[in-house]
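In: the sequence and its predicted three-dimensional model are supplied below.
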Amino acid sequence: MQIDMKQPILDKNDALAAELRQRFADNHVFVLDLLASPGSGKTSTILATIDALRDEFNIAVIEGDIASSVDAEKIKAQGIAAVQINTGGACHLESAMIKRAVDVLDLERLDLIIVENVGNLVCPTDFDLGENAKVMILSVPEGDDKPLKYPGVFQVAEAVILNKVDTMPVFNFDRAAFDDAVGRLNPQAPIFPLSATSGEGVDAWTDWLAERIRAV
């Protein structure tokens, strides 16, 4: 006899995610789930996004990490509400974790919640968090072959951020090959090349996000 535990776990997760999605919709809050590997620049991208949008939107951040609160402290230092989730070893966030975090936020005062998922290119793709959109961040130093090696995360993304584009000459990144691979996996997903630290290309990304937030 084979017992498959994955589907019951996902079913429970998805049911709670649906409840969260309705709760967010009732409060007109847009929820963004950021997926990426460690070191891709998730936190720096979040900080650049906050800097670009904070004058128009009220923002909070949910930080997912195996351990520590380093990233949440960086967010709080910018005067933005941040809730830290430590998974204690789990490689992804789940809707039950998001519910606990959301319960301490004042949704009526928020327009945008950014979820920084645990750094992983595999596990987070399976788990609905009640988000409006999943967005993938890849940094140039990780290589242009990642869509071929980790297709799932690119397939679920509504947009792809290519971070650290200022390092492209150093790492011999083949942009045409990357764009072609992403286009074959997910032709509807726009690609936003940017450098979160220098600010290059951030406006195009945040303009796209702002339109989505206003539509909620």
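Out: Looks like it came in fine.
In: hey, let's count contacts and neighbours off CA atoms from now on
Out: OK.
In: what's the helix or strand containing Leu162 packed up against?
Out: Secondary structure from DSSP states H and E places Leu162 in strand 159-163. The elements that strand 159-163 packs onto, with contact taken as 3 or more CA pairs under 8 Å, 6 or more residues apart in numbering; DSSP states H and E, are strand 133-139, strand 191-193.
In: against that first model, consider the following:
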Amino acid sequence: MHKIDVGANVLQVNEKIALENKELFKKWGVFTVNLMSAPGAGKTSVLEETIKRLKDNFSIAVIEGDLQTTVDSDRIKALGIPAYQITTGNVCHLDARMVHNALHEFKLDGFDILFIENVGNLVCPAEFYLGEDLRVMVYSVVEGAEKPKKYPLMFHEVEVVLLNKIDLLPYAGVELKDLEKNVLEVNPRAKIFPISCKTGEGIDDWISWFRNRIQKFRENVKS
């Protein structure tokens, strides 16, 4: 009797398609960002503020993932940015096949940056590589200081953690230093940016780092 690990097989198939996506992104010269978080952390608000600061210098496209509705993609389109909606129904994450299928209808030729806003979930999205160049997590300070240790996978897998809603720190019952400490204990390599979409605090630092990251990507593509 042979035991088949269905979960491992699913991830292997996903990895294969993700690498195909990666080749397409490289061919088009598109820097691709997988934006992840728990529900309500402020991914779309962060994305809006990021786009506002980049759209005069870069051609940007967005793929939105949600269980239902087009609310978030409508917000992106209101900024004059093309957005493609993936509605997953009861699936708590995007996978590489969903993104691959979207690319047939959402042509990326001519774009500089693709943001993929994943479904709001603190676990599943981190398990599925989409072919992206950069993984970014939005972590709201009101989620509490203990989340990196209770849900370590996503924190461990990302390159950047945006500590969002720092304007609410006085009301959240947590200290910024504790949030940063717990993130770094799970992922010592993580780049942390405390930000507020409401006040704009910290966002310029994030944008400056992001621009440098894109420049490195372009240099690698040319070499």
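Out: Done, it's in. Given the structure is predicted, the values throughout are model-derived calculations rather than measurements.
In: sorry, back to before: and the strand holding Leu162 of the first structure with strand 133-139, angle?
Out: Here strand 159-163 of the first structure runs at an angle of 20 degrees relative to strand 133-139 (axes from the mean of the first three to the mean of the last three CA atoms, to 10 degrees).
In: Ala18 of the first structure: neighbour count?
Out: Per other CA atoms under 10 Å, the neighbour tally for Ala18 of the first structure reads 16.
In: for the residue nearest to it when sequence neighbours are not counted, give its distance to Ala60 of the first structure.
Out: Distances taken as CA to CA, 6 or more residues apart in numbering place Gly130 nearest to Ala18 of the first structure, at 5.9 Å, with adjacent residues excluded. Separation of Gly130 of the first structure from Ala60 of the first structure (CA to CA, to the nearest Å) stands at 16 Å.
In: which SSE is the spatially most central residue of the first structure in?
Out: The first structure has Leu34 as the residue nearest its centroid, 0.6 Å off, counting by CA atoms, centre = their mean. If you go by DSSP H and E, Leu34 of the first structure is part of strand 30-36.
In: distance from the longest helix seen in the first structure to the second structure after superposition?
Out: Residue-count comparison of every helix in the first structure, with assignments taken from DSSP state H, identifies helix 6-26 as the longest. Its aligned residues in the second structure lie a mean 0.8 Å from helix 6-26 of the first structure after superposition (mean CA distance after the TM-score superposition for the first structure).
In: list the helices and strands that helix packs on?
Out: Contact analysis of helix 6-26 of the first structure by 3+ CA pairs under 8 Å, 6+ apart lists helix 95-102 as its packing neighbours.
In: can you list contacts of the helix it packs on?
Out: The contact list for helix 95-102 of the first structure (CA atoms under 8 Å, 6 or more residues apart in numbering) reads 13-14, 16-17, 20, 62, 83-85, 127-130.
In: now Ile195 of the second structure: closest residue in space that isn't a chain neighbour?
Out: Using CA to CA, 6+ apart and skipping residues adjacent in sequence, the residue nearest Ile195 of the second structure is Gly202, 4.5 Å away.
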